[in-house]
Every structure is written in structure tokens, then in C-alpha cells.
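Visitor: this one's sequence-less:
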């Protein structure tokens, strides 16, 4: 069973919180929910989540105050604000107190999930850029576009292959949405680019076949998972 990434969600609207929690859990995230801002710091220290999703308008402590407190002890954890506020000054304040992204209500779950994946991928890239990304017995070097197996010499990847494998590895054992990656790497999600991506997936499968624990599976109609 794959290890789940833990997200801390602070949202006082009960119905919205339940929708967000259930949606993220179907994407293989572990979600810790706090109903108000005062619960966040202790929950953060107990569960050490990989990312925070904070509502701005919460009782006891608002999201901006909570983010400021978290930033005093953790400068790296990604923070996404959820808010009905739309004024520029509020957006600026969100970034000034340490937010990484700002999503205005109402929002789609797909948009929230894409933003979460983006921030998690960025963090993984920063952590791995000097050592490469470990995929089973392989090491992917995105900058050099190489894939090395154990102590053997590495194979050279095309730019698209390296980027596609990087995105898959960044959400290892989780779904990489087809529409998202097509728009990210090809700038369109039409039929022809989708077929092109399928070809790249086939090529990557062949280059990863030496490790039987590693596979790329197709989740019909949704996208792909790198299992490792």
C-alpha cells in the first residue's frame, strides 16, 4: 500500500470542509481537518503535514494569523489560502504572511488538486535537484535528462520524457491527471497530443522495465500512476 501524503485542512464551513476532505482522500491524500484556526498549530506539530490548506475567515484565529505562526517555525511548508475575499490588498497580505497560493471561493476541486500537486512537485524538485529523483532502482536526473539503473550507465532521455517522468515521480503512487499534464507539457489537451503522450508513456515503460517493482499504469479516462 502506498504511503499517503498528509494535508492539513483548516476550514470552519462544515459542508465545504467535508467535500474537500473526501475529494482529497479519493486522490490518496491523508487529510487532517481543523474546524478553527486555534487547532492548527497543535495539529501541525502532531501530524507534520506536507502542505496546509487554510481558510482565511475562521473563528478564534484567522488563516493569516495561523500562517504567520506556522512560518515562525517552518519556512518551507507550502500554504494555500481559501477565501471569499477578492480585494487585491487581501491577496497581497496572504502572500506577505507566507502563503504560496491563493484560491478564491467558490472554486473547483480539480483546481485545488492541481495547485496542491504543483506546490508538492516544486518542493520535491528543490529537495532532489542535487541528488536526483529515486524511482525504485533508478535515479532520474531531470537537468541532465538521464535515467540511471543501479550502477550501470544512464540512458539519455528526451526533454519530454524527462519532464513527463519527473511529473509522474513527483506524485509517485498517486494519480497524475491526464488533462493537467497535457496542458503542462504540450499546452493543449486535444486528441492528437493525447496520443503523443501515450507514445511517450510506452517509451518510459520500456526504459523502466529492468525493475519489476516499477510500473506506469493507466487509470482509464483520468490519467496515469507511477507505481514504485
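Guide: Great, that's in hand. What you are looking at is a predicted structure, and each value in this text was computed from that prediction instead of being measured.
Visitor: all contacts plus neighbour counts: C-alpha atoms, from now on.
Guide: Will do.
Visitor: What residues sit buried inside the longest helix along the chain?
Guide: With residue count as the measure and DSSP state H as the assignment, the chain has helix 109-128 as its longest helix. Residues 112, 115, 116, 117, 119, 120, 121, 123, 124, 125 are the ones in helix 109-128 that count as buried (16 or more other C-alpha atoms under 10 Å).
Visitor: Now render those residues as JSON lines, adding distance to residue 38.
Guide: Output for the buried residues of helix 109-128, formatted as JSON lines (distance: C-alpha to C-alpha, whole Å):
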{"residue": "112", "distance to residue 38": "23"}
{"residue": "115", "distance to residue 38": "25"}
{"residue": "116", "distance to residue 38": "23"}
{"residue": "117", "distance to residue 38": "26"}
{"residue": "119", "distance to residue 38": "25"}
{"residue": "120", "distance to residue 38": "25"}
{"residue": "121", "distance to residue 38": "29"}
{"residue": "123", "distance to residue 38": "27"}
{"residue": "124", "distance to residue 38": "29"}
{"residue": "125", "distance to residue 38": "32"}
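Visitor: could you say which helix or strand contains residue 216?
Guide: For residue 216, the enclosing helix or strand under DSSP states H and E is strand 215-219.
Visitor: count of neighbours near residue 29?
Guide: Using other C-alpha atoms under 10 Å, residue 29 has 17 neighbouring residues.
Visitor: wait, isn't it in contact with residue 8?
Guide: No - with contact defined as C-alpha atoms under 8 Å, residue 29 does not count as touching residue 8 (10.1 Å).
Visitor: rewinding a little: elements contacting the longest helix of the chain?
Guide: Contacting helix 109-128 under the criterion 3 or more C-alpha pairs under 8 Å, 6 or more residues apart in numbering; DSSP states H and E are the following elements: helix 14-26, helix 159-170.
Visitor: Presented hereafter is structure B, for comparison with structure A:
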């Protein structure tokens, strides 16, 4: 029997947590709630969960501080829950390492779809896609979900890894924002959704002086550049 995916909700809204626990249990998930930042961070670092749902405004640490501390030790997927009008909070959450965000109030089924999309990306690739990619000095191993650049390991969040894999599998040609959104989140990009752009910015920073490996192609999307390197493989 397959065990249900384990979700941790960090939110000080006790009533919301109770409703979500009932909803997710009915859809085959196991959800546990923590009601403040410190206890939520402790739970998240326990290794007992597959994904974290993280509110912004909480006692103790706010959501950004929880995420910052979590990212120091874990790449566990995180979906941030933000107030609908707090566009800056969404951007800050993505910049801090969130995999996705959903504005409050939200439809439970939409949240369920977001969770499903994130967890689906965490499953092992099928054998046909498990080939190690080694392009322009960047090595990506789908079996271990590890990335190295010029021989040095590069730490990445789940969504950063998945964007890089999509770009490297199409190296030399542009991949549109819509393609990336569909691959990562199973939804279309909207004019005001900056999530892909924020994650691309993070990826470029991780390649340091070789940030130009990921090129913006105006009107087309993003392209992983194929170039010759002096690295011996």
C-alpha cells in the first residue's frame, strides 16, 4: 500500500488548518499543521514531510525567515500562501527559494493541483530521461538530481533544478515561458507572473561569471547556450 504524501502547513490560522486537514485527508494526503514560525521550522527540518505550505505573517519567525532558515539545510519543496494584494510578498518568497506561491483566499482544488504539480516533479525520471547531461561545463544528473558547474557541485532548489533540466534538454534553442510554466506548474503564464523570471535570475547567479549560459531570447523565452569549454571530462 502506497503511503500518502505528507504535507506540513505552517500557518497561525487554526480554523483554516482544521478545514485543510479534513480536505487533504479526503484526497489521500496526510497534513499536519504548525501554528508559528519556530515550531514550523522545527517540523520542516525533521525530515518527516514531502512538502511545506508556508504562510507569510506568523508569530515568532515570519514566513520569509522560516524559508531562509529552511533553505540553509533543505531543498524540500515549499509553496507560499500570500494575501492576494501582496505582490511584493510573492516576489520576495520566490527570491527566498519558494517553489511556487498561491494568493489567499484560494480554492482548495487549485492548491491541490499546485501540490500535485510540485510533487510530480520530485518523482524519479523514467529511464529514457535518466541520461546524464553534460553541456558547456554544466553536468546534470537526473538520477541523483544533482548539478555541477566546472566540476563544483551547485546547490539548487527543486524548481531551479527543473528549469535548468528543461533548458539543458533543449540546449541551443529557446524555451518559452509558457513551456516552462506548463512543465513546472501545469498552467499558463500570465503577464504579471514573474515566477519564472525570478528563478532564472537565481540560476544565473549560481553560474557566477558564466551567467550568460542562460540567454534571454526576446519574444521567444530562455535558451541554454552550447559553448566549448576548456574543462576535461
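Guide: Cool, the structure landed. Keep in mind the model is a prediction, meaning the values are calculated, not measured.
Visitor: Just the TM-score for the two chains, thanks.
Guide: Here the TM-score for the pair of chains, by TM-score structural alignment, normalised by the length of structure 1, is 0.53; 132 aligned residues with a C-alpha RMSD of 2.2 Å.
Visitor: neighbouring contacts of the longest helix of structure 1?
Guide: When contacts are taken as C-alpha atoms under 8 Å, 6 or more residues apart in numbering, the neighbours of helix 109-128 of structure 1 outside the stretch itself are 20, 23-24, 50-51, 78, 80, 100-101, 103, 167, 170-171, 180.
Visitor: Who's the closest spatial neighbour of residue 59 of structure 1, skipping the chain neighbours?
Guide: If you skip the residues right next to it in sequence, residue 59 of structure 1 has residue 36 as its closest partner in space, 5.6 Å away by C-alpha to C-alpha, 6 or more residues apart in numbering.
Visitor: for residue 184 of structure 2, same thing?
Guide: residue 117 (6.7 Å).
Visitor: Now do the same for the one you found: its match in structure 1.
Guide: Taking TM-score structural alignment, residue 117 of structure 2 has residue 118 as its aligned residue in structure 1.
Visitor: Tell me which residue is most central in structure 2.
Guide: By C-alpha atoms, centre = their mean, the mean C-alpha position of structure 2 lies nearest to residue 99, the distance being 2.4 Å.
Visitor: Would you enumerate the residues in contact with that one?
Guide: 77, 78, 79, 118, 157, 158, 159.
Visitor: for residue 30 of structure 2, same thing?
Guide: Applying C-alpha under 8 Å, 6+ apart to residue 30 of structure 2 gives the contacts 4, 5, 6, 7, 21, 24.
Visitor: Please point out which of these structure 1 shares.
Guide: Among those, the contacts conserved in structure 1 (both residues aligned by TM-score structural alignment, their matches' C-alpha atoms under 8 Å) are 4, 5, 6, 7, 24.
Visitor: quick one: the third one and residue 44 touch, right?
Guide: So the one you mean is residue 6 of structure 2. No - under the criterion of C-alpha under 8 Å, residue 6 of structure 2 lies out of contact with residue 44, with a separation of 10.9 Å.
Visitor: Have a look at these two and say which one is more surrounded.
Guide: For residue 6 of structure 2 versus residue 44, neighbours defined as other C-alpha under 10 Å are more numerous around residue 44 (24 against 17).
Visitor: ok, that one to residue 34 of structure 2 distance?
Guide: Residue 44 of structure 2 sits 9 Å away from residue 34 of structure 2, taking C-alpha to C-alpha, to the nearest Å as the criterion.
Visitor: what residues are shared contacts of those two?
Guide: Each of residue 8 lies in contact with both residue 44 of structure 2 and residue 34 under the rule C-alpha under 8 Å, 6+ apart.
Visitor: Tally up the residues packed near the spatially closest residue to residue 138 of structure 1 that is not a sequence neighbour, please.
Guide: Leaving aside its sequence neighbours, residue 138 of structure 1 sits nearest to residue 149 (C-alpha to C-alpha, 6+ apart; 4.5 Å). Residues contacting residue 149 of structure 1 under the criterion other C-alpha under 10 Å number 19.
Visitor: could you measure residue 149 of structure 1 against residue 48 of structure 1, distance?
Guide: Counting by C-alpha to C-alpha, the gap from residue 149 of structure 1 to residue 48 of structure 1 is 32 Å.
Visitor: So which residues of structure 1 form helices?
Guide: Remark: helices of structure 1, listed N- to C-terminal, are 14-26, 40-47, 63-71, 88-96, 109-128, 159-170, 178-186, 191-207; assignment by DSSP H.
Visitor: helices or strands up against the last one?
Guide: Just to be clear, that refers to helix 191-207 of structure 1. In this structure, helix 191-207 of structure 1 packs against helix 159-170, helix 178-186, strand 215-219, with contacts taken as 3+ C-alpha pairs under 8 Å, 6+ apart.
Visitor: quick one, it and helix 159-170 angle?
Guide: Orientation note: helix 191-207 of structure 1 sits at an angle of 70 degrees relative to helix 159-170 (axes from the mean of the first three to the mean of the last three C-alpha atoms, to 10 degrees).
Visitor: how about helix 191-207 of structure 1, aligned to which bit of structure 2?
Guide: Under TM-score structural alignment, there's no match for helix 191-207 of structure 1.
Visitor: buried residues in that helix?
Guide: Buried residues in helix 191-207 of structure 1, defined by neighbour count with 16+ other C-alpha under 10 Å: 193, 194, 197, 201, 204, 205, 207.
Visitor: That one vs helix 178-186, what angle?
Guide: Direction vectors for helix 191-207 of structure 1 and helix 178-186, defined by the same axes, to 10 degrees, enclose an angle of 90 degrees.
Visitor: so helix 191-207 of structure 1 versus strand 215-219, what angle?
Guide: Angle of helix 191-207 of structure 1 versus strand 215-219, following the same axes, to 10 degrees, is 150 degrees.
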